[in-house]
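Trainee: need coordinates for the below:
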Amino acid sequence: MTQKKNPFDLSGKVALVTGSTMGIGEGTARVLAEQGAQVIISSRKQDQCDAVATAFREQGLKADGKACHIGRMDDIAAMYAYIRERYGRLDILVNNAVLSPWRTIEDTDVGLFDKTVEVSLRGYWFMSAEAAKLMKTHGGGSIVNIASVAALHPDRMLSLYSTLKTALIGMSRSFAYEYGHEGIRANTILPGVFPTKLADAFDEKARRKILDKTVLGRFGKVEEIGYAVTYLCSDAGAYVTGANLVVDGGMTIGLM
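Mentor: Got it, this is the predicted structure:
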């Protein structure tokens, strides 16, 4: 009897995860690699990319590192030139790198606004556009944009962050619509609170309040976003596109 293929298996796939030297990005890249993907670790600093990729390889995973500041168009072009030369294909793009200013609306000046848009929206758009060009040459692929439950429930001090995370929902749906006939799927994940630098900005009182509103009573583990990404990028999620997947332990239920 022929053994049925594991629908979550990513063997033979090439995956690029931005902002993957720490936090959700690193956890996601690790899960994808554990499922058999060749992962490209990426963030702004090459030495940090190399360190994480080396640690992965020492654990028997397939990884290499390539620095890319997604707010710089030249860096995006260099990344895709590298992917074409080294792998000739890209099957998975996870847009995770982000700039998250902790400011009131009135304290958000034009310079900070433009810098944040360059990374957190323009960067996602052109990383995805270049990925789509490459993906359609070999039958398709999967793009996952990491947004936030802040897209649904904005908070004080995070208005610009929330605004751009909301924009990612529309962006994913637009890419899903335009590239679906090419076999390219695009989806959005909306994480709740996870142990990241952004979460460190919350004081103990705020953290307690969040936990009280989270029905599972805990913060997320970074690998749990990786599992969600794996579903969306594998054969298990082959019929899912233009969707928003909330991974928040029930926090948004508690906020209703």
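Trainee: drop to CA atoms for contacts and neighbour counts, all remaining ones
Mentor: Will do.
Trainee: packing partners for the one helix or strand T163 maps to?
Mentor: In this assignment (DSSP states H and E), T163 forms part of helix 159-179. Where contact means 3 or more C-alpha pairs under 8 Å, 6 or more residues apart in numbering; DSSP states H and E, helix 159-179 is packed against strand 141-146, strand 184-191.
Trainee: any chance of the ones you listed in a markdown table with mean neighbour count as columns?
Mentor: Below are those laid out as a markdown table (neighbours: other C-alpha atoms under 10 Å):
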| stretch | mean neighbour count |
| --- | --- |
| strand 141-146 | 28 |
| strand 184-191 | 26 |
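Trainee: quick one: contacts for T214?
Mentor: By C-alpha atoms under 8 Å, 6 or more residues apart in numbering, the residues touching T214 are D248, G249, G250, M251, T252, I253, G254.
Trainee: re the thing from before, now the helices and strands packed on helix 159-179 in TSV, with distance to F126?
Mentor: Shown next, in TSV, are the helices and strands packed on helix 159-179 (distance: least, C-alpha to C-alpha, whole Å):
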stretch	distance to F126
strand 141-146	12
strand 184-191	14
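Trainee: filter the contacts of T214 to the buried ones?
Mentor: Taking 16 or more other C-alpha atoms under 10 Å as the criterion, what is buried in those is D248, G249, G250, M251, T252.
Trainee: between all of the residues you listed, which two are separated the most?
Mentor: The most widely separated members of the buried ones among the contacts of T214, counting by C-alpha to C-alpha, are G249 and T252 (8.4 Å).
Trainee: what's the closest of the contacts of T214 to G23?
Mentor: D248 (15.6 Å).
Trainee: so the closest one sits against A147, correct?
Mentor: No. Assessed by C-alpha atoms under 8 Å, D248 is found out of contact with A147, at 11.8 Å.
Trainee: now for these two: what residues contact both?
Mentor: L190, P191.
Trainee: quick check: I40 is in a strand.
Mentor: Yes. Residue state for I40 (DSSP: H, G, I helix; E, B strand; the rest coil) corresponds to a strand.
Trainee: leaving out the residues flanking it, which one is nearest to it?
Mentor: Leaving aside its chain neighbours, I40 sits nearest to L16 (4.7 Å; criterion: C-alpha to C-alpha, 6 or more residues apart in numbering).
Trainee: re earlier: just the buried ones among the contacts of T214: which are in helices?
Mentor: Within the buried ones among the contacts of T214, residues falling in helices by DSSP state H are M251, T252.
Trainee: output the buried ones among the contacts of T214 in TSV, with distance to H181 appended to each entry.
Mentor: Formatted as TSV, those follow (distance: C-alpha to C-alpha, whole Å):
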residue	distance to H181
D248	31
G249	34
G250	34
M251	35
T252	33
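Trainee: please give the structure of this sequence too, so both can be compared:
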Amino acid sequence: MRLKGKTAVITGGANGIGAVAAELFGKQGAQVAIVDFNEQAGEAKAQQLRAEGLDVAFFKADVSDAENVKEMATQVIAKFGKVDILINNAGITKDAMTLKMDVANFKQVLDVNLTGVFNCTQAFLPTLLAQGKGKVINTSSITGTGGNVGQVNYAASKAGVIGMTKTWAKEFGGKGINVNAVAPGFIETDMISTIPEKILGQLKQLTPYPRFGTPQDIANAYLFLASDESDFVNGTVLEVDGGMLT
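Mentor: Got it, this is the predicted structure:
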């Protein structure tokens, strides 16, 4: 088991990529804290995984609320005694062309996708630093590296995540904390379910690999960066996009 004896926190862990990662990490021996704003879905996922014999607990939190995140972090540490891995996976979209984008929707995406990553990392950093070892994995996107029409808020948030990742790698790498990012391409989740089939077909043609990604593909990338196998990987952005940006 690649994560035996580790404790992992996964935000946005109730559904999609986060839920798949929670199961994978649990099967690899980790204690897993599923963090999500959706209490019903989060509790259901935690109960399902516990029924499979995995050591999983759910913690409700709004990652955009710094005080709420601090309370959640206190609860996680009280439950598990430590944290070794933080996966900043929570994210939302509120797409629109720039001239039609509501300012509130622009701000909400940045509050969750960018400020939320800062809030969670800041809350767990004291514990990671005290241990002298830890892994922080932030979820960016190929939209954050290449942009995308109709997603100026999402692109800005994900580009910001890359900037924070590289800064933290320099700030905390010397203290035993690895900070990296994963940049998914188009992944088969609810997040792309609103994209018209015609556009999806065009996007699939832009991907050299003959399919879209799956949540398992991203969870596998998280697993590598969370494991001891990646101890000398720091400040990188791992693109998991089937070669779209090649």
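Trainee: quick one: the alignment partner in structure 2 of W102 of structure 1 from V152 of structure 2, how far?
Mentor: Under the alignment (TM-score structural alignment), W102 of structure 1 pairs with D95 in structure 2. Using C-alpha to C-alpha, to the nearest Å, D95 of structure 2 is found at 8 Å from V152 of structure 2.
Trainee: repeat that for E52 of structure 2.
Mentor: From E52 of structure 2 to V152 of structure 2 the distance is 41 Å (C-alpha to C-alpha).
Trainee: same check on V35 of structure 2?
Mentor: V35 of structure 2 sits 27 Å away from V152 of structure 2, going by C-alpha to C-alpha.
Trainee: check L128 of structure 2 too.
Mentor: Taking C-alpha to C-alpha as the measure, L128 of structure 2 falls 33 Å from V152 of structure 2.
Trainee: thought Y177 of structure 1 was touching A243?
Mentor: No. Between Y177 of structure 1 and A243 there is no contact under C-alpha under 8 Å: 11.2 Å.
Trainee: so which residue is dead centre in structure 1?
Mentor: N96 (3.2 Å; C-alpha atoms, centre = their mean).
Trainee: what about the strands in structure 2?
Mentor: Assigned by DSSP state E, the strands in structure 2 fall at 7-11, 31-36, 56-60, 85-88, 134-139, 177-184, 237-240.
Trainee: got these as a markdown table, with distance to V103 of structure 2 columns?
Mentor: Compiled in a markdown table, those are given as follows (distance: least, C-alpha to C-alpha, whole Å):
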| stretch | distance to V103 of structure 2 |
| --- | --- |
| strand 7-11 | 25 |
| strand 31-36 | 25 |
| strand 56-60 | 27 |
| strand 85-88 | 24 |
| strand 134-139 | 23 |
| strand 177-184 | 25 |
| strand 237-240 | 29 |
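Trainee: quick one, helices of structure 2?
Mentor: 16-27, 39-51, 66-80, 103-110, 116-131, 142-146, 152-172, 197-206, 215-226.
Trainee: more neighbours: V35 and V152 of structure 2, which one.
Mentor: Between V35 of structure 2 and V152, counted using other C-alpha atoms under 10 Å, V35 has the larger neighbour count: 31 against 20.
Trainee: not counting its neighbours along the chain, what's nearest F124 of structure 2?
Mentor: In space, F124 of structure 2 is closest to A73, 6.5 Å off (C-alpha to C-alpha, 6+ apart).
Trainee: isn't the one you found up against A123?
Mentor: Yes. Look at A73 of structure 2 against A123 with C-alpha under 8 Å: they come within range, at 6.3 Å.
Trainee: quick one: which of these two has more around it?
Mentor: A73 (24 against 19).
Trainee: that one -> structure 1?
Mentor: Per TM-score structural alignment, A73 of structure 2 is aligned with Y80.
Trainee: between the strands of structure 2, which one is nearest to D231 of structure 2?
Mentor: Short answer: strand 177-184, nearest of the strands of structure 2 by C-alpha to C-alpha, at 7.0 Å.
Trainee: now the angle from that closest one to helix 215-226?
Mentor: For strand 177-184 of structure 2 against helix 215-226, the angle by axes from the mean of the first three to the mean of the last three C-alpha atoms, to 10 degrees is 160 degrees.
Trainee: where does strand 177-184 of structure 2 end up in structure 1?
Mentor: Counting by TM-score structural alignment, strand 177-184 of structure 2 lines up with residues 184-191 of structure 1.
Trainee: mean shift between the matching stretch and structure 2?
Mentor: Its matched residues in structure 2 lie on average 0.5 Å from stretch 184-191 of structure 1 after superposition (mean C-alpha distance after the TM-score superposition for structure 1).
Trainee: swap in stretch 159-174 of structure 1?
Mentor: Here stretch 159-174 of structure 1, set against structure 2 after superposition, deviates by a mean of 0.7 Å using mean C-alpha distance after the TM-score superposition for structure 1.
Trainee: and that stretch, which stretch of structure 2?
Mentor: Counting by TM-score structural alignment, stretch 159-174 of structure 1 corresponds to 152-167 in structure 2.
Trainee: show me what counts as buried in that stretch.
Mentor: 152-162, 164-166.
Trainee: same question, stretch 200-216 of structure 1
Mentor: So, applying 16+ other C-alpha under 10 Å, buried residues of stretch 200-216 of structure 1: R207, I210, L211, K213, T214.
Trainee: to which residue of structure 2 is the first one aligned?
Mentor: In structure 2, the residue equivalent to R207 of structure 1 is L200, according to TM-score structural alignment.
Trainee: return the distance of that match relative to S193 of structure 2.
Mentor: L200 of structure 2 sits 9 Å away from S193 of structure 2, going by C-alpha to C-alpha.
Trainee: could you find the closest non-adjacent residue to G242 of structure 2?
Mentor: Y209 (5.0 Å).
Trainee: trace that neighbour over to structure 1, please.
Mentor: Alignment note (TM-score structural alignment): Y209 of structure 2 maps to L216 of structure 1.
Trainee: isn't that match right next to G249, touching?
Mentor: Yes. Look at L216 of structure 1 against G249 with C-alpha under 8 Å: they come within range, at 5.3 Å.
Trainee: read off where stretch 230-242 of structure 1 ends up in structure 2.
Mentor: So stretch 230-242 of structure 1 sits over residues 223-235 in structure 2, by TM-score structural alignment.
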